[in-house]
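> This is the structure alone, sequence omitted:
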């Protein structure tokens, strides 16, 4: 007896030989492959059914690693984290997401893996080039003359000073805000009167109108930092300085800026982390704890601070002649294993319905 897939294939080939059209063949021999859903489609489905058990079953299904390797477990954690974000985008309430799509035991297992991997890398962290050390960077920043046309070095120093992504250079704004006596906005943080807006890497509505984040930079004077940022932005707008992410004709091209940084052995991503690290030391005071330095570094890089971060390390290394200890690097949220393999972004929906029916 032929297996089902072989029999179906032979029937389809026979129908084609008899000049049946594809839609006719599809009607006579329906495709019995199980439907696969992307993570976004899963979230939209859960929002449509409004059934919390659907949320729970999908979260469990996504948390299953493809195998028992560390990489597969961390990848599974990312899928569930993405599922929670997509649920929020689809309009599911935060309480339901927390109860039915958050798997603490799975998160802990993955966090332990990431922490162990990070500790293994700490003995030999990457060195910060002396050219971009705290002392050298501050010296150049303090000596910048805004009456002159900025150079590529000035651009790199301002990016480091504000812990920016290159794509933020043309849009980032520094604003001053003092709340009234009552009802300050949710994003207001007591003790901060300067904030950054129009930064990059937000999702959904926040991408078009992100809430202000606290300002913290290597330059302690916010007005001076704002002056330097505006100086760079004006030069880019008038064509006197090359945009770090776009070519002259408007096409995306990071080659020129990347080539400049390559001569110092770093990337734009590392430059941003170096800037966050330096800002934490400038504002850390005397004898700061590693946790406090990590917190300040995250503020400088405009990270969202809603969730307590599980990591305590900062992997960016010191310059070879520095006597300061390495800073901690935040560790991403993660999840863990359960016993059934699936694809990274999709899985078999019929299995979920089978499981649902057995509850």
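Nice, I can see it. Everything numeric here is computed off the predicted structure, so don't read it as measured data.
> From now on I want contacts and neighbour counts done on CA atoms only, so please keep to that.
Will do.
> which SS state does residue 282 fall under?
helix (DSSP: H, G, I helix; E, B strand; the rest coil).
> Comparison target, given below:
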């Protein structure tokens, strides 16, 4: 991989002083040369360590194919036979073209064909719309990617999955009970370097998505820098957490962020990393049910623990606390918090069969 990058840099005279737009022109060829995930990861490392490219520049040169690039053989014109390749990363090439709508529809069709299910399709089409909006594409072009049939199918599947998750719930070991997590949070000495356990506990404390661990900010009773706020004004959300002391929560968060910035901790928000999953799958963390915790489950534990720590007195208050802890928009009246509170809550030492899914909503 190093030899490939070394040769490519020399032949094309690449420099870290080049703009992202210039660098992006090399992405298709580099993705062909670096044909699998391991090669692409090593290639990015070579660009950064060998030629001082920034992490952002490395990903411009070698994009993450799972989100940036989707290829398929599609018919460019109605009834045509010639096959073509579709690449979301190159969507900027089609905006000035007079046949933009048809080309965007072709990209949408390609994403639909190559997706394993309607849920993945809607996610990819949503990504495509974001890319188009970045390019200030007209709403007429963006709307060409909408597919009501696929959206309905996706909603149906997600509803079925939600019901299944609600029926099963998420089990957690005593090590990750509210009592254990709070004891560790209270005992952490921020003058020492944090470990993976501290990272997991802080992620639970603030219901953090791995992707937002480095950018989240707490100030004056508000939280900013959350990942669902992408490409929008950074509207502050109300601070709500199982750790009710805002200053302590802020101290622990900056402690973890400082360790990631200095390299003492790895960033769990890097796409495709497995080390954090491996940490959570250790035998001592396995619930009696045998199903290991996933990084995404920590956010759900945090939402339920926040409801309990803040002493919700009724369904309405519980829903408000959970939504605030999850940093959901107060304008979203679809009650999305119910999808995150599917935890079989029990106190430390309480038998697993006595755990119950926290109900913060009813049929009405």
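Now that the structure is in, tell me what you want to look at. All values reported here derive from a predicted model rather than from experimental measurement.
> Could you check how far residue 321 of structure 2 is from residue 262 of structure 2?
34 Å (Cα to Cα, to the nearest Å).
> the more surrounded of the two?
Under the criterion of other Cα atoms under 10 Å, the comparison of residue 321 of structure 2 against residue 262 puts residue 321 first, with 27 against 9.
> What is the neighbour count of the residue nearest to the more buried one when sequence neighbours are not counted?
In space, and not counting its chain neighbours, residue 321 of structure 2 is closest to residue 307: 5.7 Å by Cα to Cα, 6 or more residues apart in numbering. Neighbour count of residue 307 of structure 2, defined by other Cα under 10 Å: 26.
> need the helices for the stretch 51-200 of structure 1, in chain order.
Applying DSSP state H, counting those that start in this stretch to the stretch 51-200 of structure 1 gives helices spanning 52-62, 70-89, 94-100, 104-121, 134-142, 152-161.
> do the same with the stretch 251-359 of structure 1
Using DSSP H, counting those that start in this stretch, helices in the stretch 251-359 of structure 1 cover 255-262, 268-283, 290-300, 349-357.
> Identify the residues contacting residue 201 of structure 2.
By Cα atoms under 8 Å, 6 or more residues apart in numbering, the contact set of residue 201 of structure 2 is 181, 184, 185.
> which of those lies closest to residue 173 of structure 2?
Residue 173 of structure 2 lies nearest to residue 181 out of the contacts of residue 201 of structure 2, by Cα to Cα, at 11.1 Å.
> how close does the closest one sit to residue 203 of structure 2?
Separation of residue 181 of structure 2 from residue 203 of structure 2 (Cα to Cα): 11 Å.
> Same check on residue 128 of structure 2?
Between residue 128 of structure 2 and residue 203 of structure 2 the distance is 29 Å, computed by Cα to Cα.
> what does residue 154 of structure 2 give?
29 Å.
> the more surrounded of the two?
Neighbours per residue (other Cα under 10 Å) separate residue 154 of structure 2 from residue 203, with residue 203 holding more: 23 against 19.
> aligned partner of that one in structure 1?
Alignment note (TM-score structural alignment): residue 203 of structure 2 maps to residue 159 of structure 1.
> Spit out the contact partners of its match.
Shown in contact with residue 159 of structure 1 (Cα under 8 Å, 6+ apart): 165, 166, 169, 271, 272, 275.
> wait, isn't the first one in contact with residue 272?
Yes: Residue 165 of structure 1 lies in contact with residue 272 (Cα atoms under 8 Å); the separation is 6.5 Å.
> which residues are contacting stretch 90-102 of structure 1?
Stretch 90-102 of structure 1 has contacts (Cα under 8 Å, 6+ apart) with 43-44, 47, 52-53, 55-56, 59, 80, 83-84, 87-88.
> Pull out the buried members of these.
43, 44, 47, 52, 55, 56, 59, 80, 83, 84, 87, 88 (16 or more other Cα atoms under 10 Å).
> What's the local residue count around the residue lying closest to the second one once chain neighbours are set aside?
Looking back up the chat, that one is residue 44 of structure 1. Spatial nearest neighbour of residue 44 of structure 1, excluding adjacent residues (Cα to Cα, 6+ apart): residue 90 at 5.7 Å. Neighbour count for residue 90 of structure 1, taken as other Cα under 10 Å: 17.
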